[in-house]
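Undergrad: Pasted the sequence and its predicted model underneath.
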Amino acid sequence: MDANEELGLEEEVGLGLGLVVEVRRKERLFRDRCNPFDCPEDTFRQLYRLPKLSVLDICHEIGPFLRRQTKRSQAVQVPLQICITLNFFASGTFQYVLGQSFGLSQPTVSQVIKHVTRSIIRSMNRHITFPMDRESQILIQQQFFRKFQFPRIIGAIDGTHVAIKAPSVDEHVYVNRKSYHSINVQAICDSNLKFLDVVAKYPGSCHDSFILSNSTIGQRFQDGLIPNGLLIGDSGYPLREWLMVPINNPTTEDERNYNDMHASARNVIKHCFGVMKSRFRCIHRSGGNLQYSPKRCCEIIMAVAILHNMTIHIPLLPEEEIEIDLVEDDARQPQHVAGANAARQELIRQLAQ
């Protein structure tokens, strides 16, 4: 047996016609996966929006969820899976283009993004949790008061729209008031731009007040399970004893002062959305529409919100300009509940002292 036969590079194959044909097998070549960490730190930041050490921390946290048993000769390593997904989150690039960059097929890139996204969501309770203990609530209230002199605030609430492609089922319900298809995402944040609660499952036609009334956190406030704190929201929400909204037509100096202080404190949630969308362009209109089913889009939005909380301490790059939408929601809102206006008037009186 010669060397070629031993390596299996050549063999004689009978075709059943009295002929013997020599077939040369192609030697199997394994492409070396590119090492995403083998580049300068500034280039790495531009590609993935995060420094290398932060990405390694993410690898350490969700890596156990990504190490799957496989019969393939070369599985995609965990750091590469995470970098592929971060690059997609950072840019919204098409999967085919990502595959070309990393030497992988489009179907492989699709599976990688799906598995990493869902693995990040599995860590949600460690990173997005509304504080139910009194000590944590007092700390958030103190931080809001130090920054905005507005008492008892436990969170700022608002909605933001993430553009998606027109779905094949119930397409019309995803069209929002600005006439494009979207997911309406409700979120509550603290004064440090950290998300405390995120709801990403409703189509763009759903009003902010509807999402709040049907959310777990809205029900907790309504049931009196969070009795010592206030949410602040824009005029798209109804006035509640636990939810302070602006006065639509202020007539006194105290009411105008209340509106000014309310707007200053409330804008932290808009700033929070701006930071998240600036870092992760896949959910920004400049990155185009998310080209997935609504369910997959909601998963991507949740994963990005979790990553926002994990990386909020990292400054944005100079080119990551923050765009903040300060346009108020429409003033059409459900009827205020009895007693809510009295609660707001008492708060106005406190602010005037």
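TA: Structure's in. What do you need? Just so it is clear, the model here is predicted, and its values are computed rather than measured.

Undergrad: from here on, contacts and neighbour counts on C-alpha atoms
TA: Fine.

Undergrad: how near is Y180 to A352?
TA: 43 Å (C-alpha to C-alpha, to the nearest Å).

Undergrad: Need the contact partners of the lengthiest strand in the chain.
TA: What stands out as the longest strand in the chain, according to DSSP state E, is strand 153-163. Defining contact as C-alpha atoms under 8 Å, 6 or more residues apart in numbering, one finds that strand 153-163 is touched by 137, 140-141, 144-145, 180-191, 196, 204, 208, 229-234, 265-270, 273, 283-285, 288-290.

Undergrad: please redo it, this time with the cut-off set to 6 Å
TA: 140-141, 181-190, 229-233, 266, 269, 283, 289 (C-alpha atoms under 6 Å, 6 or more residues apart in numbering).

Undergrad: structure B:
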Amino acid sequence: MAAIQRVLVLNQRRRRPRSRLVHVNIFILQNLSPFDILPDMAILQKCRLPRQLIMELLDLLRPALARLTRRNFALSPEVQLLAALRFFATGSFIEVVGEGYGLSKTSVWRCVHTVTNALLRHAGDYIRLPATRQEVQEVHQGCHAIAGIPRVLGLVDGTLIPIADPSVIDQAYISRKGYAAINVQVIVDHRGVISDLVARWPGSTHDSFVWANSAVGEQAEREGFGQSLFLGDSGYPLRTYLFTPLTNPQTRAERAYNVAHVHTRSVVECRGIPGSSTRHNMSCEHITDNLII
């Protein structure tokens, strides 16, 4: 008897028609590309990337995002990528992101999961320190052009990435700002391009500890970067390969060094997007200790 009731319930579920809203959303997603609807400025503000870069990223990830299914209403790679980029850019609730594209919470979660895994498979091809002599020389010249400090290979900074508080959390994740986070170490070049990323330490971990236990820090300690050096703030230890600002400059030369150090490191500390709203388009004089990635 129970089996018969189960069959009847399943048949009722099969007969249940889709809501009109679902059909409208699917028609929009299948016939209107968000790239055709949104202007360049709207795409930049919503996804934090210009249209051209998103198209290049789409070409790279399309094979991994294509749904190999004959079922109706499969999401296109374009919609999956834009939904994930919107979530990455805002950090908003998945439901809020889904409302902008007519997607359910489950669909947005799948988009974020799929796009994230696809990006990770290509991360090593793009997130890397300069390796060839030409690449090293290009970064040296680019950093030197900012404020005159020679032989700089990377600009180091730590940023706190908030995480959702679970019901029981290790106090090690509570950062100095009072919320649960991961302390992420970022190294960028003169263009702001990330060349190294360490994202495995709790929020209470000191920046100097993260550096000492990173692959780049260990390689630098073994003089693996030759005459190249890195620039870090006062939270990092002073080394022959890691320059930090002077805590109490006395001479004119020491003050000039600090000014040059601040201007060069502003690349990693400044936040904002060219062409975005005034709230986000902050100049390098308004330096924060957060980095949008």
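TA: Noted; the coordinates are in hand. No experiment lies behind these values; they were computed from the predicted model shown.

Undergrad: thinking again about what came up before, what about Y180 and A352 of the first structure, which has more around it?
TA: Taking other C-alpha atoms under 10 Å, Y180 of the first structure and A352 do not tie; Y180 has more neighbours (18 against 12).

Undergrad: ok, that one - contacts?
TA: Counted by C-alpha under 6 Å, 6+ apart, Y180 of the first structure has zero contacts.

Undergrad: Could you find the counterpart of it in the second structure?
TA: Counting by TM-score structural alignment, Y180 of the first structure corresponds to Y179 in the second structure.

Undergrad: For S107 of the second structure, see how far away its match is.
TA: For Y179 of the second structure relative to S107 of the second structure (C-alpha to C-alpha), the value is 29 Å.

Undergrad: What strand or helix carries the counterpart of H261 of the second structure in the first structure?
TA: By TM-score structural alignment, H261 of the second structure lines up with H262 in the first structure. Per DSSP states H and E: H262 of the first structure is located in helix 253-279.

Undergrad: buried set for stretch 120-130 of the first structure?
TA: 120-121, 124, 127-128, 130 (16 or more other C-alpha atoms under 10 Å).

Undergrad: for it, the distance to its chain's centre please.
TA: 12 Å (C-alpha atoms, centre = their mean, to the nearest Å).

Undergrad: And stretch 211-226 of the first structure, by the same measure?
TA: The answer for stretch 211-226 of the first structure is 22 Å, by C-alpha atoms, centre = their mean.

Undergrad: what do you get for stretch 273-288 of the second structure?
TA: 17 Å.

Undergrad: for F230 of the second structure, helix, strand, or coil?
TA: Look at F230 of the second structure: counting by DSSP: H, G, I helix; E, B strand; the rest coil, its state is strand.

Undergrad: Now do the SS call for the closest residue to the match of H261 of the second structure other than its chain neighbours.
TA: Nearest residue to H262 of the first structure, sequence neighbours excluded (C-alpha to C-alpha, 6 or more residues apart in numbering): P246, at 6.9 Å. Per three-state DSSP, the secondary structure class of P246 of the first structure is coil.

Undergrad: How much space separates P246 of the first structure from G236 of the first structure?
TA: P246 of the first structure is 10 Å from G236 of the first structure, by C-alpha to C-alpha.

Undergrad: of the two, who's got more company?
TA: P246 (25 against 21).

Undergrad: which residues of the first structure fall in helices?
TA: 3-7, 41-48, 52-66, 78-91, 95-102, 106-122, 124-127, 134-148, 208-213, 216-222, 253-279, 294-311, 340-352 (DSSP state H).

Undergrad: so where in the second structure does the first one end up aligned?
TA: Spelled out, it's helix 3-7 of the first structure. Using TM-score structural alignment, helix 3-7 of the first structure pairs with nothing in the second structure.

Undergrad: what packs against that helix?
TA: Helices and strands touching helix 3-7 of the first structure, by 3 or more C-alpha pairs under 6 Å, 6 or more residues apart in numbering; DSSP states H and E: there are none.

Undergrad: number of nearby residues for D36 of the second structure?
TA: For D36 of the second structure, using other C-alpha under 10 Å, the count is 8.

Undergrad: scratch that, Q106 of the first structure
TA: Count around Q106 of the first structure with other C-alpha under 10 Å applied: 16.

Undergrad: distance of the closest residue in space to it that isn't next to it in sequence from R279 of the first structure?
TA: What sits nearest to Q106 of the first structure in space, not counting adjacent residues and going by C-alpha to C-alpha, 6+ apart, is Y96, at 4.8 Å. Noted for Y96 of the first structure: a distance of 22 Å to R279 of the first structure, by C-alpha to C-alpha.
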